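# starting from these lines, generate the structure:
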Amino acid sequence: MTASGSTSAAGPAPGVTPGAASGPPVRAAHRHPRPWRATLRAIPTLLRIGVAETVAYRAEFVIWMLTTSLPLVMLGLWTSVAAEAPFRGYDSADFVAYYLSVLVVRNLTGSWVSWQLEDEIRRGMLSMRLLRPIHPFLSFAASHLASVPLRGVIALPVAVVLLLSSGADALTRDLAQLAWLLPALALGWFLSFCILFAIGALAFFLERSSAIVDVYFGVFAVLSGYLVPLTIMPAWLAAVAQVTPFRGIIGIPVQIVTDPSLGPMGAARLVGFQALWAVAVLLLLSWLWRRGVRRFEAFGA
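Reported below is the predicted structural model:
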C-alpha cells in the first residue's frame, strides 16, 4: 500500500473546512530512504503512544469494553434454555465455555480504527500522517495493538472465574490444538483491523462511512458466531457463515478452544482459512487506499 501520490494536499479535503488540510505537499512514505528501517525504529514509540492514549482516554476505553459484554447477556439466555435439557448438543457448561471464550476473543480482536480514520479524513488531519515516513496503516495498527494487553487484563479474570466455577470441563485440553490459538488470535485481530480500516477509508469517497460500520457490525454479530454458535444456526445460514471472513475473527479462535474433536490438523486448516482471507482483505484494502489517497490529495490540491 502506498501512502500518497505525487500531488499536494494544500487545500480542503472533502467535508473539511477551508484551510483545515493546508500544508506542504504530501510525500509518499515509500519514497523516504530506508522506510522499513525507519518504521522498525518507530514501532516501540508508536506502541508507547498507544498505551498512553489508552490510559488518557480510559473512560472511553471502559465504555467500549462494556459494549463488548453482550456475550454475558447471551450466556444468561442460553444457560436458562439449556438448564433442563441440552439444546442441539449444548448443555449449560458448553454455553458457559463458548460465550466466555467469545467475550475474551472479542476483546482481544476488536478495533475502533474505522471511526478514527473517518475523523482524520474528514478533518484533513490525515495529511500529517501522510507526511511521515511511516505508513498510516502501520501507525494506526501499532496504536491499537498497544491496547490489547489492557483489554486482556480486564476480560480474562472475569472469564477465568466463571469458567472455573462451571464451564472448564467443556474446553479442549489438547496442547497441540491449543498451540494454534495464538496465531488464530493474531489473524483474527488482523482481519478485524483490516476490514474496519477499509470501511474507514470509504470516507475518502463518502461523506460519512460510520453508517456502513453499523451495518457491518450487524452482519458481523450474526455470521462470526458472536451472538449464536454457528453449529446451532439454521443450516443455510451456517453454510453462509462458514465461508465469510467474520468467522475468522471470532468463530475460529473460539472453536480452537472449545471443540476437542477439532484436533491439531483441523485447527491448522482453520488458521489457513484465516490467512487466506487476511491476504484477500489486505489486497482489497491496498487498492482502496491508493485510490482514496489520490482523491484526498486531488481535493486538497
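
# only C-alpha atoms from now on, for both contacts and neighbour counts.
Will do.

# from residue 293, how far out is the residue nearest the centre of the chain?
With distances taken as Cα atoms, centre = their mean, the residue of the chain nearest its centroid is residue 192 (2.7 Å). Per Cα to Cα, to the nearest Å, residue 192 is found 22 Å from residue 293.

# re earlier: what's near enough to touch the residue nearest to the centre of the chain?
109-111, 249 (Cα atoms under 8 Å, 6 or more residues apart in numbering).

# which members of those are the farthest-apart pair?
Pairwise distances across these (Cα to Cα) peak at 11.2 Å, for the pair 111 and 249.

# ok, those two, which is more surrounded?
residue 249 (30 against 23; other Cα atoms under 10 Å).

# the more buried one is in contact with residue 189, isn't it?
Yes - between residue 249 and residue 189 there is a contact under Cα atoms under 8 Å: 6.6 Å.

# joint contacts of those two?
Counting by Cα under 8 Å, 6+ apart, the residues touching both residue 249 and residue 189 are residue 109.

# which parts of whichever helix in the chain runs longest are buried?
Counting by DSSP state H, the longest helix found in the chain is helix 263-300. Residues of helix 263-300 classed as buried under the neighbour-count rule (16 or more other Cα atoms under 10 Å) are 263-264, 267-268, 270-275, 277-278, 281-282, 285-286, 288-300.

# and it, what other elements does it pack with?
Applying 3 or more Cα pairs under 8 Å, 6 or more residues apart in numbering; DSSP states H and E, we find helix 263-300 packed against helix 175-178, helix 181-201, helix 246-249, helix 251-258.

# another for comparison:
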Amino acid sequence: MRIFGLNRKIIRVLLGTEYAHMLEYRAEIALWALSGVLPFIMLSLWNGSDARGALGMVGVGLDRYFLSAFLVRQFSVVWMIYAFEEDALSGRLSPYLLQPLHPLWRYVASHLGEQLTRLPFAAGITAIFFLIQPKAFWVPSLGHFVLAWLATWMAFSIAFLLQSLIASLCFWSEKASALERLLFIPFLFLSGLLAPLTAFPPFVRTLAQWTPFPYLIDFPARVLAEQPVNLLVGFAIQLAWIVLLLPLVLLLWRAGVRRYSAMGA
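I've put the predicted structure just below:
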C-alpha cells in the first residue's frame, strides 16, 4: 500500500530513523517543551485579572483551555523552515533532491519523531499542572479526545504547509525565515495562545476567522477542553486551508527546484 509515494516499509524506516535521531537530542527537546509554557504564564495573568469573567469561561474552564492550548502547541509546533534553510545553504539539500523520496517527507518524519520524543515531557508537565490545580483535572471523553487529536494533526498540517510555502522561497532568498518571523506576531495574538478569541472585540474575532491562526491553537484547544465549539465549521475550515496551501506549496517548490543551485560544501 502506497500513501503519496510512500509504502509501509519506507514509512516505518523513516519514522524509526528520525525518532532514533531525535532521541539523541532529548535533553534539548525537554528544554523546548519547557519553553512552551507561555499558556501557563498567560493563565496566571488572566486569573489575576478582573477581566476573566468577560471570557465566558466559568469555573475551571479557563484553566482547562490554557492547558489544552499548551498540549496542542506541543504537538503542532513546526520548525521546518529553519532546518530547510540550513540544508539549502549548506548544500545538504542537493543529494535529497536526487533521491526518489520527496525531501518534504524527511521534514515531516523529523517532526513526528520529535513529537514522540516530546510526549513524556509534555505528560510530565501536565501532571505537575494537575498537582498544582487539582480542581482543573478532567479526562476527555474518547470522542472528544479523538476529535482533538484530529484537529491538532490538521493544525500541524496547516502550520507545516505554511512554513513549507515560505521555505520554498529559500530557492530565491538566503533568509526566507525572516518572513516566518513576521507571521509569528499575528499568530501569537490571533491563534488563542495568549488569550481565547472570546477576549477580543467582535471585529478582531471576525478578522481572525479569515486567517488560519485560530485553527492552529484555539479550535483544537476548545475541542480538547470539551468547550462549546462548532465542530463542523472548524474542521471544514481546517480542511479548506490544507486544500488551499498544498497545491501552492507544490507549485512553488517545483518552480524553485528548477532554479536551485547548491551552495556551501
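
# what would you report as the TM-score here?
Both chains were compared after superposition, and using TM-score structural alignment, normalised by the length of structure 2 their TM-score is 0.88; 261 aligned residues with a Cα RMSD of 2.6 Å.

# sorry, back to before: looking at the helices and strands packed on helix 263-300 of structure 1, which is closest to residue 119 of structure 1?
helix 181-201 (8.7 Å).

# and the residue in structure 1 sticking out farthest from the centre, how far from residue 77 of structure 1?
Going by Cα atoms, centre = their mean, the residue of structure 1 most distant from its centre is residue 84, 36.7 Å out. In this view, residue 84 of structure 1 and residue 77 of structure 1 are 13 Å apart by Cα to Cα.

# show me where the stretch 51-200 of structure 2 has its helices.
Ranges of helices in the stretch 51-200 of structure 2, per DSSP state H, counting those that start in this stretch, are 61-74, 80-90, 93-98, 103-132, 142-167, 177-190.

# now do the longest one and helix 231-259, the angle between them.
Put simply, helix 103-132 of structure 2 runs at 140 degrees to helix 231-259, going by axes from the mean of the first three to the mean of the last three Cα atoms, to 10 degrees.

# tell me the contacts of residue 161 of structure 2?
Contacts of residue 161 of structure 2 (Cα under 8 Å, 6+ apart): 242, 245-246, 249.

# on that earlier part again, could the helices and strands packed on helix 263-300 of structure 1 go into TSV alongside distance to residue 105 of structure 1?
Below are those laid out as TSV (distance: least, Cα to Cα, whole Å):
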stretch	distance to residue 105 of structure 1
helix 175-178	14
helix 181-201	7
helix 246-249	8
helix 251-258	7
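
# out of those helices, deepest packed?
helix 246-249 (a mean of 29; mean count of other Cα atoms under 10 Å).

# now for that helix, which elements pack on it?
Counting contacts by 3+ Cα pairs under 8 Å, 6+ apart, helix 246-249 of structure 1 packs against helix 181-201, helix 210-223, helix 263-300.

# now the angle between helix 136-145 and the longest one, please.
For helix 263-300 of structure 1 against helix 136-145, the angle by the same axes, to 10 degrees is 130 degrees.

# how far away from the center of its chain is helix 263-300 of structure 1?
12 Å (Cα atoms, centre = their mean, to the nearest Å).

# swap in the shortest one?
Computed by Cα atoms, centre = their mean, the chain-centroid distance of helix 210-223 of structure 1 equals 13 Å.

# packing partners for it?
On a contact count with 3+ Cα pairs under 8 Å, 6+ apart, helix 210-223 of structure 1 meets helix 113-123, helix 181-201, helix 235-242, helix 246-249.

# how about residue 64 of structure 1, what's its match in structure 2?
Counting by TM-score structural alignment, residue 64 of structure 1 corresponds to residue 32 in structure 2.

# residues near that match, how many?
A count of nearby residues for residue 32 of structure 2, using other Cα under 10 Å, gives 14.

# sec struct for it, please.
helix (DSSP: H, G, I helix; E, B strand; the rest coil).

# aligned counterpart of residue 235 of structure 1 in structure 2, please.
Residue pairing (TM-score structural alignment): residue 235 of structure 1 is matched to residue 202 of structure 2.

# sorry, slip of the keys, the one I care about is residue 197 of structure 1.
By TM-score structural alignment, residue 197 of structure 1 lines up with residue 164.

# residues touching its match, list them.
Counting by Cα under 8 Å, 6+ apart, residue 164 of structure 2 has contacts 80-81, 249.

# would you turn those residues into JSON lines with distance to residue 192 of structure 2?
Listed next are the contacts of residue 164 of structure 2 as JSON lines, based on distance: Cα to Cα, whole Å:
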{"residue": "80", "distance to residue 192 of structure 2": "22"}
{"residue": "81", "distance to residue 192 of structure 2": "23"}
{"residue": "249", "distance to residue 192 of structure 2": "26"}
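
# show the contacting residues for the counterpart of residue 147 of structure 2 in structure 1.
Alignment note (TM-score structural alignment): residue 147 of structure 2 maps to residue 180 of structure 1. By Cα under 8 Å, 6+ apart, the residues touching residue 180 of structure 1 are 256, 264, 267-268, 271.

# switch the cut-off to 7 Å
Residue 180 of structure 1 makes contacts with 267-268, as judged by Cα atoms under 7 Å, 6 or more residues apart in numbering.

# what's the separation between it and residue 91 of structure 1?
Counting by Cα to Cα, the gap from residue 180 of structure 1 to residue 91 of structure 1 is 26 Å.

# what's the answer for residue 133 of structure 1, then?
54 Å.

# circling back: which one of the contacts of residue 164 of structure 2 sits closest to residue 211 of structure 2?
residue 249 (17.4 Å).

# you'd agree the closest one is up against residue 165?
Yes - with contact defined as Cα atoms under 7 Å, residue 249 of structure 2 counts as touching residue 165 (5.0 Å).

# mind checking how far residue 230 of structure 2 is from residue 252 of structure 2?
In terms of Cα to Cα, residue 230 of structure 2 sits 33 Å off from residue 252 of structure 2.

# how far does stretch 82-93 of structure 2 sit from the chain's center?
Between the centre of stretch 82-93 of structure 2 and the centre of its chain there are 21 Å (Cα atoms, centre = their mean).
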